[in-house]
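**Q** show me how the following folds:
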Amino acid sequence: MNRDTFKNQWKELRVAGVTYSSLNEWLKIISKLKESGISDEEITNLLEDLAEEVSELNRKRE
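**A** Have a look, this model is predicted:
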């Protein structure tokens, strides 16, 4: 990933309220999953499912 792409993605995350420490924790978790042999596709699916569940919970709160 080039520097500009990284800067743009980080800016989007910051606008969404993501902190450096929370992002760092997620990256640690993803690294541990990869080290345990879980494929990139499986990790992506897990994260997509989690994001969907969080979105549903947020909708219910509104």
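**Q** from here on, contacts and neighbour counts on C-alpha atoms
**A** Will do.
**Q** buried set for the longest helix along the chain?
**A** What stands out as the longest helix in the chain, according to DSSP state H, is helix 40-61. Buried residues in helix 40-61, counting neighbours by 16 or more other C-alpha atoms under 10 Å, are absent.
**Q** again, but for stretch 20-36
**A** The neighbour-count check on stretch 20-36 (16+ other C-alpha under 10 Å) flags residue 30 as buried.
**Q** which SSE is residue 31 in?
**A** Per DSSP states H and E: residue 31 is located in helix 20-35.
**Q** got the angle between that helix and helix 40-61?
**A** 140 degrees (axes from the mean of the first three to the mean of the last three C-alpha atoms, to 10 degrees).
**Q** one more to put side by side:
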Amino acid sequence: MSRGTLTLVGDDTAKLAAALLAQNRAEHSYYDGPRRCSVWPQPADTPMPDTAPVTAEHFDG
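**A** Sure, this is the predicted structure:
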């Protein structure tokens, strides 16, 4: 539903994913289906892939 990039300060990906899932729930409250957040390192000088790479951490909420 949503797509974008954020810079993670520190290494708490689970906390970041929980915040992103909560934000997505608030911004897309009309949707009551499952949600997934994928987090992975992305070098600044490379294009964003269309789908999460196999190395991504996935968080469901």
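**Q** any idea what the TM-score is?
**A** The TM-score (TM-score structural alignment, normalised by the length of structure 2) is 0.36; 33 aligned residues with a C-alpha RMSD of 3.1 Å.
**Q** contacts for the longest helix of structure 1?
**A** Helix 40-61 of structure 1 is contacted from outside by 30, 33-34, using C-alpha atoms under 8 Å, 6 or more residues apart in numbering.
**Q** please state the offset of it from the chain centre?
**A** For helix 40-61 of structure 1, the separation from the chain centroid amounts to 10 Å (computed by C-alpha atoms, centre = their mean, to the nearest Å).
**Q** stretch 7-23 of structure 1 too?
**A** With C-alpha atoms, centre = their mean as the basis, stretch 7-23 of structure 1 stands 10 Å off its chain's centre.
**Q** residues of that stretch that come out buried?
**A** Buried positions in stretch 7-23 of structure 1, judged by neighbour count with 16+ other C-alpha under 10 Å: residue 10.
**Q** distance of residue 10 of structure 1 from residue 4 of structure 1?
**A** For residue 10 of structure 1, the distance to residue 4 of structure 1 (C-alpha to C-alpha, to the nearest Å) stands at 10 Å.
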